[in-house]
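**Q** next input, structure requested:
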Amino acid sequence: MPGHWLLARMGKRVLRPGGLELTRHVLADAGLADADVVELAPGLGKTAADILAAHPKSYVGVESDPAAVKLTTKVLKRRGTVVQADAANTGLRDDSRDVVVGEAMLTMQSERGKDAIIAEAFRVLRPGGRYAVHELALEPDTLTDEQKTEIRKALARAIKVNARPLTEAEWRERFTAAGFEVERVRFARMALLEPRRVVADEGPFRTLKIVGNVATHSDARRRILGMRKVFRKYRRELTAIEIIARKPADA
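**A** Modelled structure (predicted):
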C-alpha cells in the first residue's frame, strides 16, 4: 500500500508535504473566488473542501482512483463534480478554467508524466489562468545527480511510490518549458510525520486517534516509523514547495 493511503487508513487527513499552512498559502495565492477551478487528484477531498470555502464559480475534480472519486464526491455535497480521468488527459475543453490546483501529485510522476500533466493544465487554462501546486522539492539546487538519486531511492523504498521530487530550479524549468510564467515560489518545512506538525494539521483529538491506531497495528507502525526515519535522515534536503505559474495572457 502506498504510504499516503496507509496514513489515511490510520486516520490522517492532511497528507501534503507542507501541511495545512502551505496549502492555505497556495489556495490564497491561486485566487479562487468566482473562478472556474479544476483540482487534479483530489484524493480524500480535504483540499476540495478548502477550495469550496473560497467560493469559486465552479469546481471540478479529476481523479483516476474510483475510491477517491467517491470520497471527494461525498465531500462536495453537490457543490461541484468529480470525473474519473487521468490528470494528463482530463477531457476538459481547451481554455475552459481559470485555476488548476494540484497537491503532492506531480512529485509521484516520471519526468515524462510531469510534463504531460503540466501541458494538460496549460491546455485547459484560459489565457491569464493560474496553475497552483504544492509539491515536494529537493534543496539546494547544487545537489549532485548521485545525491538526488540516493534520496529518491530511499523515498521510494519507504513510501512504496516512485517519488521523484525536483530542485527549485528543476521545477521552474518544467513549468517554463511548458509555456508558463512562474509568478511565486514559497517553501515550508517537510515535517509530515513530526508531532508538532501532526497536531497542527489534525488537531489534538484526531492526533490521539491516529496514535492509537498506529499503536495497535504493528505492520503499519513499522512502516510509518520507517517513513519517518527517511524523512528525518534527509530533513536538510527535503522541503515543501509552492509554485504559482501563470499562462500568459497572449497564449
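
**Q** drop to CA atoms for contacts and neighbour counts, all remaining ones
**A** Noted.

**Q** in contact with the residue nearest to Val133 when sequence neighbours are not counted, which residues?
**A** Once flanking residues are discounted, Val133 sits nearest to Gly102: 4.8 Å by Cα to Cα, 6 or more residues apart in numbering. Gly102 is in contact with Glu39, Leu40, Ala41, Pro42, Tyr131, Ala132, Val133, His134, counting by Cα atoms under 8 Å, 6 or more residues apart in numbering.

**Q** most neighbours among those, which one?
**A** His134 (30 neighbours; other Cα atoms under 10 Å).

**Q** residue contacts, that residue?
**A** By Cα under 8 Å, 6+ apart, His134 lies in contact with 16-18, 22-23, 26, 102-104, 240-243.

**Q** before we move on, back to that, the residue nearest to Val133: what secondary structure?
**A** Following DSSP: H, G, I helix; E, B strand; the rest coil, the label given to Gly102 is strand.

**Q** how many residues are close by the residue lying closest to Arg93 once chain neighbours are set aside?
**A** Counting by Cα to Cα, 6+ apart, Arg93 lies nearest to Val124, which is 6.1 Å off, once chain neighbours are set aside. For Val124, the neighbour count with other Cα under 10 Å is 21.

**Q** here is the second sequence; please produce its structure so I can put it next to the first one:
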Amino acid sequence: MSTSTNTSPDDLPFAERKVEDLPGHWLLARLGKRVLRPGGRVMTEQLLDDASLTDADVVELAPGLGKTAASIMDRKPRDYVGVESDPAAAALTESAIGGRGRVVSGDGAATGIDDASTDAVVAEAMLTMQSDKHKAEIVAEAFRILRPGGRYAIHEMSLNPDTLSNDQKTDIRRALARSIKVNARPLTEDEWRALFTEAGFTIERVRFAPMSLLEPRRVIADEGFGRTLRFVVNVIREPAARKRIVDMRSVFTKYKRNLAAIEIVAVKPQTS
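**A** Reported below is the predicted structural model:
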C-alpha cells in the first residue's frame, strides 16, 4: 500500500496514535511493510490483469498508500481516479501516480463520481472492514458509477468453508477484530457472491489464495529481502509493536483453515 521506500512513518495515516491502538494494516505500514493485502502481491497483480484495465477509465476505492495505484498505472489506463477519505493517504497516492490521474476526497459509498462513467472499479481489503449494511452501500455505489459491461474487481478476506455456523463465524470475526483493532467482517464465498448478485452484478471470476500475510515466506516474496529485514528489525526494536504482530499472527495461524484471500471480478450487465 505504498509507493516509495522513502515514506516516513510520520506521513502515514494514524501516525500520531499509540501502537496499541493502531489498526493492524497501518501498524504494519508504520513498521515498514508495504504489501498489506490478504493474498499478497501475486493476487493483486492477478486481480488487475483480470480487471482488464488497459485503456479503461479506472476508479480505485480507498487506495491507501498508493501501492496498487502504481500497479494500475503500469497497465496504462485511459484515466485513473482514486477515492480516498484520509488526506495523508490521498497525498501518498497522488505521489504514487505522479500526475497521471487524480485523487478525490470521498467515501466508497459516496464517491461523487457521475453515473455510468467508468469502466472498472478496483478495491482491496476495504469491504472486509465494513458492516454488512455499508458493504451493500459500497457495492451499490460501484454499480451506479460503472458503465454497462464494467468490472468491479475486489481482493478481500474470506471465511471457509461455506458451511461454517453463525457461531463459528462470529468467533473468528471477534478474534480478528480484537487483534487488528478494526471491526473485520469477512464473508464466506457464498456470502460474497450474494452481496454482488443482489446488487445486480454477475460474477465473472473467483480466485482464492492462502491468507498468509505474516508468514516469513510470503513477507519475503511480497517485500524482497532488504525490506523484510528492515521490517523485522523494526518489529524487534518496538516491544509494543512486536506484541501486536505476534498476536495478529497467532490469530491468523489459529484460524488458518478458515481464512483465505479471495478475488472476485463482477460485471455490470449490458442491460439492467
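
**Q** TM-score them against each other, please.
**A** Remark: TM-score between the superposed chains equals 1.00 [TM-score structural alignment, normalised by the length of the first structure]; 251 aligned residues with a Cα RMSD of 0.4 Å.

**Q** map Gly101 of the second structure onto the first structure.
**A** In the first structure, the residue equivalent to Gly101 of the second structure is Gly80, according to TM-score structural alignment.

**Q** point me to the helix or strand that includes the residue lying closest to its match once chain neighbours are set aside.
**A** Here the nearest residue to Gly80 of the first structure in space, its sequence neighbours aside, is Tyr59; by Cα to Cα, 6+ apart that works out to 4.9 Å. In this assignment (DSSP states H and E), Tyr59 of the first structure forms part of strand 58-63.

**Q** helix, strand or coil for the aligned partner of Leu65 of the second structure in the first structure?
**A** Matched to the first structure by TM-score structural alignment, Leu65 of the second structure sits across from Leu44. Following three-state DSSP, the label given to Leu44 of the first structure is coil.

**Q** doesn't Lys74 make contact with Leu44 of the first structure?
**A** No: at 9.7 Å, Leu44 of the first structure does not count as touching Lys74 under the criterion of Cα atoms under 8 Å.

**Q** so where do the helices sit in the stretch 151-272 of the second structure?
**A** Using DSSP state H, counting those that start in this stretch, the helices of the stretch 151-272 of the second structure run over residues 166-180, 189-197, 216-223, 225-237, 239-254.

**Q** picking that back up, settle it for me: which of Leu44 and Lys74 of the first structure has more neighbours?
**A** Leu44 (22 against 13).

**Q** and that one, what does it touch?
**A** Leu44 of the first structure neighbours (Cα under 8 Å, 6+ apart): Arg13, Ala68, Leu71, Thr72.

**Q** related to what we said a few turns ago, roughly how far does the counterpart of the residue nearest to Val133 of the first structure in the second structure sit from Ala194 of the second structure?
**A** In the second structure, the residue paired with Gly102 of the first structure is Ala123, using TM-score structural alignment. Going from Ala123 of the second structure to Ala194 of the second structure by Cα to Cα, to the nearest Å gives 18 Å.

**Q** hey, which strand is longest across the first structure?
**A** As assigned by DSSP state E, the longest strand anywhere in the first structure is strand 125-138.

**Q** so where in the second structure does it end up aligned?
**A** Aligned by TM-score structural alignment, strand 125-138 of the first structure falls on residues 146-159 of the second structure.

**Q** also stretch 167-178 of the first structure?
**A** Using TM-score structural alignment, the residues of the second structure aligned to stretch 167-178 of the first structure are 188-199.

**Q** could I get the contacting residues of Ile151 of the first structure?
**A** Applying Cα under 8 Å, 6+ apart, the residues contacting Ile151 of the first structure are Tyr234.

**Q** what lines up with it in the second structure?
**A** Match for Ile151 of the first structure (TM-score structural alignment): Ile172.

**Q** nearest residue to Ala221 of the second structure other than its sequence neighbours?
**A** Ala221 of the second structure sits nearest to Arg41 (Cα to Cα, 6+ apart), 8.0 Å away.

**Q** which residue in the first structure aligns with the one you found?
**A** Mapped onto the first structure by TM-score structural alignment, Arg41 of the second structure lines up with Leu20.

**Q** do you know how far that match is from Glu150 of the first structure?
**A** The value you get for Leu20 of the first structure to Glu150 of the first structure, if Cα to Cα is used, is 28 Å.

**Q** what does Phe187 of the first structure give?
**A** 22 Å.

**Q** do the same with Trp171 of the first structure
**A** Taken as Cα to Cα, the span from Trp171 of the first structure to Glu150 of the first structure is 19 Å.

**Q** neighbour count for these two, which is higher?
**A** Comparing Trp171 of the first structure with Glu150 by neighbour count (other Cα under 10 Å), the higher total belongs to Trp171, at 20 against 11.

**Q** surely Asp86 of the first structure touches Val62?
**A** Yes: between Asp86 of the first structure and Val62 there is a contact at 7.0 Å, judged by Cα under 8 Å.

**Q** tell me how many other residues surround the aligned partner of Arg227 of the second structure in the first structure.
**A** Alignment note (TM-score structural alignment): Arg227 of the second structure maps to Arg206 of the first structure. A total of 16 residues lie near Arg206 of the first structure under the criterion other Cα under 10 Å.

**Q** show me what contacts Arg206 of the first structure?
**A** Gly11, Lys12.
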